[in-house]
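Q: give me a model of this one.
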Amino acid sequence: MENRTLRVFKTTTYREKPNSDELAFGRTFTDHMFVMDYSESEGWHDAKIVPYEPLKVDPAAMVFHYGQSVFEGLKAYLSPKGEPLLFRPRKNIARLNQSNERLCIPPIDEGFLLHALKQLIHIEKDWIPSSEGTSLYVRPVIISTEPFLGVAPSKQYKLVVILSPVGAYYKEGINPIKIAVENEYVRAVRGGTGEAKTGGNYAASLKAQEIAAKDGYSQVLWLDGIEKKYIEEVGSMNVFFKIGDEVVTPQLNGSILNGVTRSSVIEMLEHWGVMVNERKLTIEELYYEYQNGNVQEAFGSGTAAVISPIGQLDWNEHQMVFNGGKTGTLAKKLYDTLTGIQYGQIDDPFNWVEKVLPEEKIDKVG
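A: Predicted coordinates for the structure are as follows:
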């Protein structure tokens, strides 16, 4: 039977907080983390907030051998009033359970995890940077920990949530990036794990990104893994194209991650009266529309960058330059509106933002 008690053990040695203008992505971590274990006999249990420290994991833990793990990524922001805010955390936690289902990991109680996550952020609220564009990155991860070399779902797991203060993704403003269409390697295929947020998908993407970086590209545009003609994702982001009077984004097909920012972009565009079409889009069609002057903008969406404009897309010997290589009007409006809502600077008509408030249902220890 699962235990819903959350215990807190405070650190006695606090780390020095970095200056906001010195923050990189994912290099600095806060004083505490949340951990919880799973076993067949007890379910998810022993939930606690503890000082940040290395994990002790058996070398035979199945995660090292078969990659049974999932993770999430979301952010906490500081409002103008100094209140910690979360952007659509329930969607991230629900997606964690969707990834769990695909990787044969027992589901998490979503309400309890949100409670624990908010408590952790409340304890670490002084770590949320206040400079423009900065935030506190929240990384939940689940790994299989049973020491067993048989190929089967693990019977033991560990959930960890760590926090990392991060700097502005665009240090000099939102700028378009140069992208190469990947024709050889694939990130995922329908029926695989592409729609799950699991480490293997990202490991599979590294080679193509490494090659593209050497050629001067920021990222790669992934095509489908079977016919290699349908557009899927750009780097680790979902992708959008403004073609004529509508915005086109690849429809979810089992190999594309259902991004929280993607969903937010679609809902926001529809709220503005912009036509959004979730459908299959081939690279050939995109190039045809580009040659006819119909492709006005292209941009990626994701937690880290929010909106990342694409200035140039190279496919075989063809070069597509969108909006003169400059950030498009729609991409800029989306970026400004989404970040304005995330930081509590403008009205939130969608009720996407949740405040992080202290709660009383904790057995504090230490």
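Q: can we go C-alpha only for contacts and neighbour counts from here?
A: Will do.
Q: how far away is the residue lying closest to residue 309 once chain neighbours are set aside from residue 335?
A: Excluding the flanking residues, the one nearest residue 309 by Cα to Cα, 6 or more residues apart in numbering is residue 299, at 4.1 Å. Distance of residue 299 to residue 335, computed by Cα to Cα, to the nearest Å: 10 Å.
Q: to compare against the first, here's another:
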Amino acid sequence: MKKLLFVALDDTASQAIDMASLSPRSDRAEMSGGGPKLEIEPGKLPIFVATAATPSLLEALGGYKGRGFLVFPEPPQDAKLPQKLLESGIVLVPVRVESLATLAFSQTLKSLEYLFDEYSPEDFNLGSEDYFGEVRPGLFHRLFHAEGRHLKEAVLRMAHRVRSQRTKEGVAYILRLPANTALFALDEAIDVLEIAVPPEKPIYFAIRFDKSKDTPVRISALVATPEAATTDLQSRIDAQPTYLGKLSVVIEAFAYRDIDEKEMEKLCRENGLEPDDADRLYDLVYARSDETADLIRRLGSAMGQGEREALIAEKLAEGFIDVRVLEELANLFGLRADTILKRADEIKKKTAV
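A: Take a look at the predicted model:
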């Protein structure tokens, strides 16, 4: 495994590297202020960090042609810059910048180190042991992070974020878990994360255990996609082909506090979405995440079509999910929605007697 070299291309990037509190296993360098061209030593993989994606960014890289990463803000000031960067041959990791660029970048840099830096002989990998061999230039690699005290909650949040990406070329996950995590719980977590990725796409896992039993669960995911993301919320809604997909974009914006409740209701009405459906989906994904994760896990491990239909029908009869969520689950697992509806009606009739 090559040693990571984090290279700051501007002063804010330097502050972000400081804030990330990188481990001694990683090195850092500065290229801000028009200094001399950086020489990359053999055995080191550079991760260039630029918090100002201007037309001069390619020049700031000093014409670097080797293997490396570029962490940069999305969207850049120059609309044509992403295409130029894709052609540069560097692996791109765009960062969604909110109110504090330094904080957003520091979280991304720390997650990158978690994702690519080996920590101990007790760690193990499922899939590929060389993630650097899996990431490819010519794609955007978005980095997501989820953290929590409960494994199911963190896994469900991560699965939802990964599924919200419209197209994917592959996903690499790393799970950092407390030492006392039960293997059956880990197996369930992997099932849920696999469901979030289309079956034909490659998926890689690395699982690392902290010595402490009290550390929170931390999950990072590197999602490869050929598309630049748009910051226009309406364009993201329009790009979704299904009702539930459009609804997911709206509630995710609400969950991330990009919009408030009034704006969420306005977007729903303008796009033919029911505000009550938004409330229900938000409740499923964010408020009742443990129960939803359990349902997805049970569906993933169910023995055959009949058992999956029975599970969904039971939740439909209980009112835990509605017809729109039923349709999405039916499409996901290749089931007949009308058969599930009949089963749910039979359960309701038996309960009413």
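Q: any idea what the TM-score is?
A: The TM-score (TM-score structural alignment, normalised by the length of structure 2) is 0.27; 155 aligned residues with a Cα RMSD of 6.5 Å.
Q: between residue 299 and residue 335 of structure 1, tell me which one has more neighbours.
A: Shown here are residue 299 of structure 1 and residue 335; by other Cα atoms under 10 Å, residue 299 has more neighbours (24 against 20).
Q: tell me the contacts of the more buried one?
A: Residues counted as contacts of residue 299 of structure 1 (Cα atoms under 8 Å, 6 or more residues apart in numbering) are 239-241, 307-310, 331.
Q: pretty sure it belongs to a helix, no?
A: No - counting by DSSP: H, G, I helix; E, B strand; the rest coil, residue 299 of structure 1 is not part of a helix but strand.
Q: tell me which helix or strand residue 142 of structure 1 sits in.
A: Secondary structure assignment for residue 142 of structure 1, by DSSP states H and E: strand 135-144.
Q: what is the subsequent helix or strand relative to that strand?
A: By DSSP H and E, the next helix or strand past strand 135-144 of structure 1 is strand 156-166.
Q: tell me the buried residues in that next one?
A: 156-166 (16 or more other Cα atoms under 10 Å).
Q: for these, which one is nearest residue 35 of structure 1?
A: residue 160 (4.5 Å; Cα to Cα).
Q: just to revisit the earlier point, pull up the overlap in contacts between residue 299 and residue 335 of structure 1.
A: residue 307.
Q: the stretch 101-250 of structure 2: strands as residue ranges?
A: 124-126, 140-148, 170-178, 203-210, 217-225 (DSSP state E, counting those that start in this stretch).
Q: strands of the stretch 251-366 of structure 1, start to end?
A: Going by DSSP E, counting those that start in this stretch, the stretch 251-366 of structure 1 shows strands at 275-279, 295-302, 306-315, 318-321, 353-355, 363-364.
Q: summarise which helices and strands the shortest one is packed against.
A: To tie it back to what came earlier, the one meant is strand 363-364 of structure 1. strand 6-8 (3 or more Cα pairs under 8 Å, 6 or more residues apart in numbering; DSSP states H and E).
Q: residues in contact with the very next helix or strand once past the strand it packs on?
A: Beyond strand 6-8 of structure 1 on the C-terminal side, the first helix or strand identified by DSSP H and E is strand 32-39. Strand 32-39 of structure 1 has contacts (Cα under 8 Å, 6+ apart) with 10-11, 43-52, 116-117, 120, 124, 155-163.
Q: just give me the longest helix of structure 1.
A: helix 199-214 (DSSP state H).
Q: on the three-state scheme, residue 252 of structure 2 is what?
A: helix.
Q: distance-wise, check it relative to residue 105 of structure 2.
A: 21 Å.
Q: and what of residue 116 of structure 2?
A: For residue 116 of structure 2 relative to residue 105 of structure 2 (Cα to Cα), the value is 17 Å.
Q: again, but for residue 345 of structure 2
A: Relative to residue 105 of structure 2, and taking Cα to Cα, residue 345 of structure 2 is found at 51 Å.
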